[in-house]
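Enquirer: Provide a 3D model corresponding to the input given below.
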Amino acid sequence: MTRIVNHPVLGKLHDRETIPFLFDGTTYEAYENETIAAALLANGIRTLRVHEESGTPRGIYCNIGHCMECRVKVNGQANVRSCLTVVEKDMVVESGKQLPNIVKRMVEQQ
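Expert: All right, here's what the predicted structure looks like:
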């Protein structure tokens, strides 16, 4: 995947340092001041989580923090919006996993 390497406002990409971070146990690189969502997208990652009930894949949708589709777990904290969170050195990011549907199980037990 490619990134914009020379932006009129953000400057030259290669003037920024690279930062290592983990996503689902694999080490990737981000550039300083880059969001988790942008770094993952640039590294070819499209699925950030799965829908809690159906298990269908979810990724970046609005990229401005409104839709909550890009939620991931960061350093143990769940439901972090990856499009608003800047990568930090050695950050541990985990994709959102499908949660059991508690309501469905309660109905089935009745």
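
Enquirer: for the rest of this, base every contact and every neighbour count on C-alpha atoms.
Expert: OK.

Enquirer: what lies in contact with stretch 21-28?
Expert: 20, 29-30, 43, 87-95 (Cα atoms under 8 Å, 6 or more residues apart in numbering).

Enquirer: just the buried ones out of these, please.
Expert: 20, 29-30, 87-88, 91-95 (16 or more other Cα atoms under 10 Å).

Enquirer: of these, closest to Lys12?
Expert: Of all these, Lys12 sits closest to Ala30, with 14.3 Å by Cα to Cα.

Enquirer: circling back to that earlier point, among the buried ones among the contacts of stretch 21-28, which lie within helices?
Expert: Per DSSP state H, helices hold no members of the buried ones among the contacts of stretch 21-28.

Enquirer: would you map the helices across the chain?
Expert: For the chain, the helices defined by DSSP H occupy 36-42, 102-109.

Enquirer: could you look over those and pick the most buried one?
Expert: Most buried of the helices of the chain, by mean neighbour count (mean count of other Cα atoms under 10 Å): helix 36-42, with a mean of 22.

Enquirer: same for that helix, what does it pack against?
Expert: Packed against helix 36-42, as judged by 3 or more Cα pairs under 8 Å, 6 or more residues apart in numbering; DSSP states H and E, are the following elements: strand 26-31.

Enquirer: and for comparison, fold this next one:
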Amino acid sequence: MAETVRIFIDGEALDVAAFTTIAAALAMRSIAGTRRSVSGEPRAALCGMGVCQECRVIVTGRAHVLGCQTLCDEGLVIQTMATPR
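Expert: The predicted structure follows:
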């Protein structure tokens, strides 16, 4: 059986398989957007390889982390930029 890690997305716990990307974990949680455009529309992962940078999230206080390029690790705290602060 694959090892799982517990992460927190916008304050809610989620157990995912080790080596899952943050973008995949967000999709598992059915999160429609990780940030908002200047016009207020939700933006989410598009290319899946770090080029479009639409998957940016805040990870343990560090802004603009690419969700499609970052692997989940035990205790990771992810905040979508679409979440009101």
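
Enquirer: number of nearby residues for Met49 of the second structure?
Expert: Other residues lying near Met49 of the second structure total 13 when counted by other Cα atoms under 10 Å.

Enquirer: please apply the same query to the one 4 residues further on.
Expert: The number of residues packed near Gln53 of the second structure is 20, by other Cα under 10 Å.

Enquirer: contacts only, for the corresponding residue of the first structure for it.
Expert: With TM-score structural alignment as the criterion, the equivalent of Gln53 of the second structure in the first structure is Met68. The contact partners of Met68 of the first structure, by Cα under 8 Å, 6+ apart, come to Arg81.

Enquirer: one more: Glu74 of the second structure?
Expert: 5-7.

Enquirer: what residue in the first structure is paired with it?
Expert: Counting by TM-score structural alignment, Glu74 of the second structure corresponds to Lys89 in the first structure.

Enquirer: same question for Ala13 of the second structure.
Expert: In the first structure, the residue matched to Ala13 of the second structure (TM-score structural alignment) is Thr27.

Enquirer: how near is its match to Thr56 of the first structure?
Expert: According to Cα to Cα, to the nearest Å, Thr27 of the first structure and Thr56 of the first structure sit 25 Å apart.

Enquirer: do the same with Asp90 of the first structure
Expert: The spacing between Asp90 of the first structure and Thr56 of the first structure, counted by Cα to Cα, is 29 Å.

Enquirer: same question for Asn6 of the first structure.
Expert: According to Cα to Cα, Asn6 of the first structure stands 36 Å off from Thr56 of the first structure.

Enquirer: ok, back up a step: filter the contacts of Glu74 of the second structure down to the ones in strands?
Expert: Within those, residues falling in strands by DSSP state E are 5-7.

Enquirer: could those residues go into TSV alongside distance to Ala63 of the second structure?
Expert: Converted to TSV, those look like this (distance: Cα to Cα, whole Å):
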residue	distance to Ala63 of the second structure
Val5	22
Arg6	20
Ile7	17
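
Enquirer: nearest to Cys68 of the second structure among the residues you listed?
Expert: Within these, the smallest distance to Cys68 of the second structure is 15.4 Å, found for Ile7 (Cα to Cα).

Enquirer: quick one: neighbours of the closest one, just the number.
Expert: 21.
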